[in-house]
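J.: Any chance you could fold what I've pasted below:
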Amino acid sequence: MLDVALRHRFGGDGFGLDVAFQAAPRGVTALFGPSGCGKSTILAAIAGLLRPAAGRVALGGQVLLDTAAGIALPPERRRCAVVFQDARLFPHLSVESNLRYGLKRAPRGATGPGFEEVVALLGIGPLLGRRPFGLSGGEKQRVALGRALLARPLLLLMDEPLAALDAARRAEVLPFLARLRDAAGIPILYVTHALEEVDALADSLVLLEAGRVLASGTVEALSLRADLPLAARRDAGVLLPCVVAEAAEGLARLDFEGGTLLTTLHPGGPGTRLRIRIRARDVALAVEEPRGLSTRNILPATLAGIDPIPGTAEVFARLSVGPSLLLARITADSVQRLALRPGMPAWALIKAVTFDHRAVARDDHAPAGPG
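T.: This is a model prediction of the structure:
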């Protein structure tokens, strides 16, 4: 377990940070929020690159920082590996030499994935003899990830590692990040302001604003809360764990707890586990069973609640589909016109072409759907 409590201020009237949160012993905890909310400052304090005014950081029972007790381990003793926006590879060394530099920094007797395993994991075997100047941005980041993992850290810190890449390169690297998450077996703090990266990688989420923690918990749970800034986004919606049941004729069938979805996603073969974002603006609501529609997903549901969206003439309708919840973003006028009330039967309508095509397969330890 990683325990973090930090307080710091830059100058008398400067930015102030006052946060406390925990991260699980393994998996990805995303620090999410707008630019300037304190995400990178938190990582710098944990890594020992910034001495906060007050705070405590403990990793697996070992205290890395305790200002009250006068404890502040130097960065090299904290066993934290940091991956930045820019890969920061040694330009005069080959890819293989850059990777082996990470191995040289690993403490004697430390365990972790070996050189060949990391190379295979990140798909960088064909790059070993090349120099960094000849690599694409995505390839450089994969090498930087490998070097960090080979240093056998106890904690991996990623400071917006995909921010400098274009959309195509981000899509290239995301699956490798997912593999690394599953293979590392250590806690990973992942700083980002890109929701698609949270969806693909994060197990837990720490939502930040102006140097404070607004909320923390599982990504799925926070995606359902209408009182958080996430709900104000146009891509707001639920994150639904699914498992691929079959794929044929251009459509994949995804099973989830409570039902089945058809999608034009190509997420992998039967048994592949993934999470998909179902945007609330892509969900229509009917109070009578629809017929004669092109929409493939017509899910029987119960209207569980209606949450006004502050500052708008819209609401989130919470729809129970078995034990799973969906959100539909509809107008307040529709609530009145259809006489919507909690407890009434309804149908959720979702077109097969609206699902987020950046879904990344997962190797979760907990079940993600039926079976």
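
J.: contacts and neighbour counts: CA atoms only from here.
T.: Will do.

J.: packing partners for the helix or strand harbouring residue 300?
T.: Secondary-structure assignment from DSSP states H and E places residue 300 in strand 297-308. For strand 297-308, the packing partners by 3 or more Cα pairs under 8 Å, 6 or more residues apart in numbering; DSSP states H and E come out as strand 259-263, strand 314-321, strand 345-350.

J.: which stretch among the ones you listed comes nearest residue 191?
T.: With Cα to Cα as the criterion, residue 191 lies closest to strand 314-321 of the helices and strands packed on strand 297-308, at 28.1 Å.

J.: for comparison, sequence B:
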Amino acid sequence: MIEVDIEGSAGNLPIRATFRSDSGVTALFGHSGAGKSTITKMIAGLLRPERGRIAINGETLFDTGKGMDQPVRMRRIGHVFQEARLFPHLTVKSNLAFARWAGRTIDRTRFDQVVELLGIESLLSRRPGTLSGGERQRVAIGRALLSSPRALVMDEPLASLDQGRKAEILPFLDRLCHEAKIPILYVSHALEEVARLADTLVVISRGETVACGPTAEIMTRLDLGAATGRHEAGSVLVGRVSAMDSHWSLSTIDVEGHEIEVPATGIEPGTEVRLRVRARDVSLALADVPGLSIRNRLPVTIEAITSETGPYAEILCRIGEQPLRVRLTRASVSDLGLAPGGQALALIKTIAIDRREIIGSGSA
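T.: This next block holds a predicted model:
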């Protein structure tokens, strides 16, 4: 559990952050310069807020009302930055064991668990200069985990990596987020990372918390366009793999009793998964259309439609209890007579759901 209610400043940027996350991965999301990293530095004790309270798992780290301000060392916040910051003259194994030199005991079983979790056993004898960017970040994460942290802060850990290296490390982050058993604060301005990893989403704009809640709900908020950006806006649907078709290389996902076909995932039937669906990849129809190549056709209820100028309208629909965000032209909304409370079919191309956007719980 992470509890934050602080005010302060960094240069000319005022900070007013208030959020609470009960478990799992909490993402701080916002544009560059929004104040995300400043907030994490305040949580870690590297910067001091002017007032407020910070607590992790029920233990208070900072409270101006009670005159409490634990030093950085006592807070035990593990940090992973954009750059791995490994010691170039040490092997991977020695970098991982650095916590021992900092006065902390490393349990051999724990060491082996972290090495296996991050898939770095084959790297132990190598030096950082011989590793890829993704490998270096995995080692940096391992070093942070072996420092016995109370919580882990990952500050834009993939920002310096190209798409290939991101694809290399994301499966390990998936597994880490499910198995670390400590609160993780994940800082990013990449919505695809947040959708894939986070349980709770905190949106930061100009140093202030503008929204906080379950990732699937916050991503579909129509009033957060300025803070989250429109181009990559979308939804996270939670379902369960119900079947695999090896002939056509497709998997079927059950979402609220309705079937969605996606590129074959390799995830076993019965496994819960999350699907990221971009708003721009969804169309709406008033009735089923024969002779159409789009195979995913899900009945939805229209809940809200934005009223704005420009060519586009944002529409919030529901598939059962789950929100689905749709972007259409305002002309289409008018032609179809769409309105809150109305019924429609959501049309989603199978190929629009990237294989990388399908995440199984606990998958590696």
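
J.: circling back to that earlier point, mean neighbour count and distance to residue 360 of the first structure added to the helices and strands packed on strand 297-308 of the first structure, as CSV?
T.: Listed next are these as CSV, based on neighbours: other Cα atoms under 10 Å; distance: least, Cα to Cα, whole Å:
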stretch, mean neighbour count, distance to residue 360 of the first structure
strand 259-263, 20, 14
strand 314-321, 22, 23
strand 345-350, 22, 20
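
J.: Now distance to residue 123 of the first structure too, for those, in TSV please.
T.: Listed next are those as TSV, based on distance: least, Cα to Cα, whole Å:
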stretch	distance to residue 123 of the first structure
strand 259-263	28
strand 314-321	39
strand 345-350	36
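
J.: on that earlier part again, report the distance from the strand holding residue 300 of the first structure to the chain centre.
T.: 26 Å (Cα atoms, centre = their mean, to the nearest Å).

J.: now stretch 244-260 of the first structure
T.: That offset, for stretch 244-260 of the first structure, works out to 23 Å (Cα atoms, centre = their mean).

J.: What of stretch 326-342 of the second structure?
T.: The chain centre lies 30 Å from the centre of stretch 326-342 of the second structure; the measure is Cα atoms, centre = their mean.

J.: Report the separation between the two terminal residues of it.
T.: From the first residue to the last, stretch 326-342 of the second structure extends over 14 Å; the measure is Cα to Cα, to the nearest Å.

J.: A helix includes residue 221 of the first structure, no?
T.: Yes - Residue 221 of the first structure: assigned to a helix according to DSSP: H, G, I helix; E, B strand; the rest coil.

J.: Name the single longest helix found in the second structure.
T.: Across the second structure, the longest stretch assigned as helix under DSSP state H is helix 163-179.

J.: so how many other residues sit close to the alignment partner in the second structure of residue 224 of the first structure?
T.: Residue correspondence to the second structure (TM-score structural alignment): residue 224 of the first structure is matched to residue 220. Using other Cα atoms under 10 Å, residue 220 of the second structure has 24 neighbouring residues.

J.: gap between residue 220 of the second structure and residue 56 of the second structure?
T.: Between residue 220 of the second structure and residue 56 of the second structure the computed distance is 28 Å (Cα to Cα).

J.: who's in contact with residue 275 of the first structure?
T.: In this structure, residue 275 of the first structure makes contact with 199-200, 239-242, 359-362, judged by Cα atoms under 8 Å, 6 or more residues apart in numbering.

J.: Could you do residue 110 of the second structure as well?
T.: Counted by Cα under 8 Å, 6+ apart, residue 110 of the second structure has contacts residue 146.

J.: The aligned partner of it in the first structure and residue 211 of the first structure, how far apart?
T.: Here residue 110 of the second structure is matched to residue 114 in the first structure, going by TM-score structural alignment. Distance of residue 114 of the first structure to residue 211 of the first structure, computed by Cα to Cα: 38 Å.

J.: Could you do residue 120 of the first structure as well?
T.: Distance from residue 120 of the first structure to residue 211 of the first structure, by Cα to Cα: 39 Å.

J.: Between those two, which is the more surrounded one?
T.: residue 211 (21 against 10).

J.: what residue of the second structure matches up with that one?
T.: In the second structure, residue 211 of the first structure lands on residue 207 (TM-score structural alignment).

J.: ok, that match to residue 33 of the second structure distance?
T.: Residue 207 of the second structure sits at a distance of 8 Å from residue 33 of the second structure (criterion: Cα to Cα).

J.: residues in the first structure matched by the longest helix of the second structure, start to end?
T.: Using TM-score structural alignment, the residues of the first structure aligned to helix 163-179 of the second structure are 167-183.

J.: Kindly report the same for stretch 55-64 of the second structure.
T.: Against the first structure, stretch 55-64 of the second structure falls on residues 58-67 (TM-score structural alignment).
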